[in-house]
Structures are given as structure tokens and as C-alpha cells.
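In: Sequence and computational prediction follow.
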Amino acid sequence: MRGFIFTVTVLWMISASCAEAIHGLYNFGQHDLFHKKNNCKQIPSSLLLCHDIEYTEMRLPNLLGHESMNEVLQQASSWIPLIQKQCHPDTRKFLCSLFAPVCLDDLDEPIQPCRSLCESVKRGCAPVMYAFGYPWPDMLNCDRFPLDNDLCIPPASVENVVPVTKEVPRVCDACKETEENDNEIVDNLCKNDFALKIKVKEISYINGDTKVVPETKSKTIYMMNGVSERDLRKTVLWLRDGQKCICEEMNDINAAYLVVGQKVDGRLVITSLKRWQKGQREFKRITRSIRKIQC
């Protein structure tokens, strides 16, 4: 199965997500657009783009005109690959100030990113996007944002900036594309302790590893070996060193996945992860192999 590559993701991000966001983008000079009552909402754990930011509540509608959390989640997911490219240390801060602006009860006006924050992120990330043939999108035109003042979000101070690596992060071993025949599929399954079909409920990062919590109701166990019922009551999966590598397969929080792995030191460790695509020939072969498996 072919995994998503950054070029395809950026194409989708620019042509689909940005187009919809531009259509709903607030004109920052027209304050009447904020006459709608703004509601403070808890930032959901499924909003991966804004994981581990410094505040916990966001306002809706946001600065891109998204009025529902579902819309925010759908549009924000397409920007995760840009975060993974590590093109600028403030990329997440800038994007989250738009998708999930901080919500303060005693402040009616939204807190926007400063123009200098936009320009700083653009200098770092626009060349990365341009390298794949896509310009900096109009929805992120830095002239839309206010000059630096006490009520906008500035870039990190020079002493707090974390150097950005220019090296493209490696693909996680579990997320690499593989071409396997039926015998190799069976052999791979027999080397592992479990195979699950899941949908992702929550993703977080602990000590450099990626912690994946599946939705319980969507979990289907295809194979078990050395994994107890107790292990599966509250399934938690781990992708080792997930913070140091990229897994573009997992960009879509709404997708289903086939996860294969081993039980190591009490943890269910992912060794292979593939986007589940119903009807695709490879998954028909995998399903058939699992049903007939005899290790």
C-alpha cells in the first residue's frame, strides 16, 4: 500500500483545506464579524495540531471562521505534516492561534497572531512548501495580522528559540511502505503478538514515544498471541521514538488502521501500521491471511 507522501498531503492541504478556510476566513479588519457570541471550548485531545500548547480553552468561532469543533478537527489535521517538517519552532504556535485561539472570559476581542510571528514562520516554512511546488497560501497572508502590540501573540524571543533542524525527520520503521506476498504477510503476523483494526481516539507523546489510545468500540482483534484480555480492556499502543520520526499514515484522526505489534515489557508496541482501506487488494489479502493463519 502506498503511504501518503508530503507532496500529496500539501496538495490536499492547499487545494481543499485552505480553499474552505479561505471561504470562511474572518476579515480581521471587520469587528462586526465577532458580534456572534464566542464560546469557550475545551481543546479536545483529538486536535493533534494543538497538542501540548500553553492554554486549554479555545474560542469558537475561531479566526478561520470555523463554527463547529468537527470543522476545526477536519481542517486542522491537514496541517500536521508541516509541523512534522520542523520548518520553524513557532509553526504550531502560529497555526494554533488561528485554529484554536485562546479564549479569555474577560476579553471580547480575539487575540490574533502578531504580524512578526506570521512573517517569522513564513520565512522558515514557505521555502519548504515552495520546494514541493506550492506557494504560501493567501489565507496566511501576513498583512492580515496586526503589527506587534500587547494584545497579539509574538514570536518566541531570541533566547527561547529552539534551533530548527534542516534535516527531514526519518520515517518511523512501523510506518514504512512494504511490499509483501501472502507468505511474507503470514510470516510477519506470526512474529508478532497482536493485530488490531482500530480508530484513533487520542495521541500523545511521553518520553519521546507516541502513545496511541484507540476508540474501544471500533477495535476489532484479528489475532492474539501472548496478549491477555486484561491487556485489551483499556488498550494503549506505543510507537517507540515516535517524536523523533514521522508517520504520515497517522495524519487522519478519522481513518481506520491495521496495527500489528508485540508485547514488550508490559507494553503493546506497534511494529507495523497501515491505513485501512476497505476493498483494497492488499487488505483483502491480509484479512484472508489472518483468517487462515497457522503459526
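Out: Done, it's in. Numbering: from 1, shown residues only.

In: rest of the way, CA atoms for contacts and neighbours
Out: OK.

In: which strands and helices sit next to the helix or strand hosting residue 119?
Out: Here residue 119 sits within helix 115-131, counting by DSSP states H and E. Here helix 115-131 touches helix 91-99, going by 3 or more Cα pairs under 8 Å, 6 or more residues apart in numbering; DSSP states H and E.

In: isn't there a strand covering residue 262?
Out: Yes: assessed with DSSP: H, G, I helix; E, B strand; the rest coil, residue 262 lies in a strand.

In: Please determine how far it is located from residue 209.
Out: 15 Å (Cα to Cα, to the nearest Å).

In: Those two: who's more crowded?
Out: Under the criterion of other Cα atoms under 10 Å, the comparison of residue 262 against residue 209 puts residue 262 first, with 24 against 16.

In: put this beside the first:
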Amino acid sequence: MQRRLCALLLLASHCLGSAAGLFPFGEPDFSYKRSNCKPIPAPMLLCRGIEYQSMRLPNLLGHETVQEVLEQASTWIPLVQKQCHPDTRKFLCSLFAPVCIDDLDEIIQPCHSLCEEVKESCAPVMSAFGFPWPDMLDCSRFPKDNDLCIPLASSDHILPVTREAPKVCDACKNKNEDDNDIVENLCKNDFALKIKVKEIAYINGDTKITPETKSKTIYKLNGLTERDLRKIVLWLKGGLQCTCDEMNDINVPYLVMGQKQAGELVITSLKRWQKGQRAFKRFSRSIRKLQC
């Protein structure tokens, strides 16, 4: 995604009551209709590589269709990419895609300890984006470890983190540009804005960024008017397939540049605005003399 209702980002509506950003919220109904097994769909990136292949519907969040699960699960991928805990994926998948065993009618929930461990490591990450740990993930909802539930991985079975690091979005790569480089980059793009973020959402694999209306400073804008800016949205293409650690706090301003493509404003460069940093301090002065 007020600004706090967005990011982690970032949303879809049915997931957990109401959702508007990266992390959904709400009070799930833990009463179930008669459930049935469905294959975990290949496009469900949140549960890719999980140890089982079939999930129960309705799931622990009340989603009744595969399409609904796909849409809502995608909003949590950025939290998994933060690697705040080795079992984050397991925990979330046990909610969105509960393991399905044909001979067992009971839905298997995550264990209390699994929830607590993931919360301890990941709640600070969510907090950095302005989100408290949601009530729907209140660990007291989940069974103790001596019951039938999905346990925390034994430390004996946790492998060292040798997996390939997530791909960094091209627009978010640190290029160590000075003020001259930034101004030169400006000439190659159709727009340049200093913004604060109101909302971050994920749509069809792309990141949708809605700026705060009153926070924008315009440095360059081709093809749009001030009136158009009132409802402007920016797009980070393929945002669900890459990480953007540069944009890890929605409470600070950013310099974004990009191009107009098929009617959308697509970000090609995103940098946290470094207050007092020489490059950014001189950028505002240099832009007034700019001749591309």
C-alpha cells in the first residue's frame, strides 16, 4: 500500500478479512466445511519446494478455490525472500496449503512453537514496513507440540544457508552513482519523482507502488499532467520474482525514475533518498540547469 495499509509488502481483498499491501490482516474462521485434496499448483511460488504435493481446501485461512489461494499467497512471497527464518515458507504454506492426507479428515495446523519461532524472527521485518504481527497469526490459535501439527524443523536437520541468493530487481541494484550519473540517468527516462509510498501491492507478478499524493516532488515528467499525478501508480515489473532491499522501509522518501510503457509508468531506477548526501543534495540544484 493510510500508508501503513500497504506494503510487504502490500492488496487482495478476501485473503484475511481486509488486506491492502504486502501483509494481509483479518480474523480467519477456523471452522471448516468438508475439505478435499487438490494438487499444489505449480505457479504457487510461496510453496515451491515444499515437502508435499497435495493441499486441503478450504485452507486454514478460509480460501475455497485454488485461484483464491494463488492470488493471496503471492502477497507473502516478499517476506519469505527476506529469509528472516528458515521455516517461514513452511509456516505460511501450512496455512495457505495445508498438507492433505487422504485417510485423515483433520486439518493439520502449524505447531505453536513453529509460529512463535517464525514470529520472533519475522515480526521485526514486518514492523519495518509498518505492519504489526497480524491477529490472524496469533500463535495461541495453534496446537501445542504434543498434538498433531507441523513442527519446527529440528536444528539437526537445518542445512547451512548455501542456497542461491534471491535475484535483485534491476531497478534496485546499487550502482554507486554520483550526482552526475543520476542526472545522466534522468535524461534517459521519461519521469523522475521523489515520493513517499502509500501502498505496495502485487498484481500478476508485478509490484504496484502507489505514492502519497502530497509527498511527490516532480523532477521530470513526459506525457502526464499534475492532474494525472493525483491517481498515479508506478510499476516494478517482475517484482515478485526478485528482491528490492533498497526499498525496505515505506516511511522514508525515494527517488524513482522510469519510462512510460504501454500506458504504465515502469520504474527503471529506485533509490532511497539520502538526506544530506552530497549526490542527492546537488541533484536538486543540477536538475534546474539540466539540458538533455
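Out: Ah, there it is. Predicted model, so just to flag it, every value in this text is computed and none were measured.

In: quick one: buried residues of the helix holding residue 119 of the first structure?
Out: Residues 115-122, 124-126, 128-129 are the ones in helix 115-131 of the first structure that count as buried (16 or more other Cα atoms under 10 Å).

In: Stretch 42-51 of the first structure now?
Out: For stretch 42-51 of the first structure, by 16+ other Cα under 10 Å, it's 43, 46-51.

In: The equivalent of residue 263 of the first structure over in the second structure: how many residues sit nearby?
Out: Mapped onto the second structure by TM-score structural alignment, residue 263 of the first structure lines up with residue 260. Counted by other Cα under 10 Å, the residues lying close to residue 260 of the second structure total 17.

In: wait, isn't residue 260 of the second structure in contact with residue 235?
Out: No: under the criterion of Cα atoms under 8 Å, residue 260 of the second structure is not in contact with residue 235, lying 10.1 Å apart.

In: any shared contact partners between those two?
Out: Residues touching both residue 260 of the second structure and residue 235 (Cα atoms under 8 Å, 6 or more residues apart in numbering) are residue 266.

In: hang on, the earlier thing: what range does the helix or strand just after the helix holding residue 119 of the first structure cover in the second structure?
Out: Counting by DSSP H and E, the next helix or strand C-terminal to helix 115-131 of the first structure is strand 152-153. Using TM-score structural alignment, strand 152-153 of the first structure lines up with nothing in the second structure.

In: Output the contacting helices and strands for strand 152-153 of the first structure.
Out: Against strand 152-153 of the first structure (3+ Cα pairs under 8 Å, 6+ apart) you get strand 112-113.

In: that's a strand at residue 113 of the second structure, yeah?
Out: No: Residue 113 of the second structure: not assigned to a strand; according to three-state DSSP it is helix.

In: Settle this for me: it is touching residue 144, isn't it.
Out: Yes: applying Cα under 8 Å, one finds residue 113 of the second structure in contact with residue 144, separated by 7.2 Å.

In: quick one: the helices in the stretch 151-292 of the second structure?
Out: In the stretch 151-292 of the second structure, the helices defined using DSSP state H, counting those that start in this stretch lie at 179-188, 278-288.

In: just the ones you listed: most buried one?
Out: helix 179-188 (a mean of 16; mean count of other Cα atoms under 10 Å).
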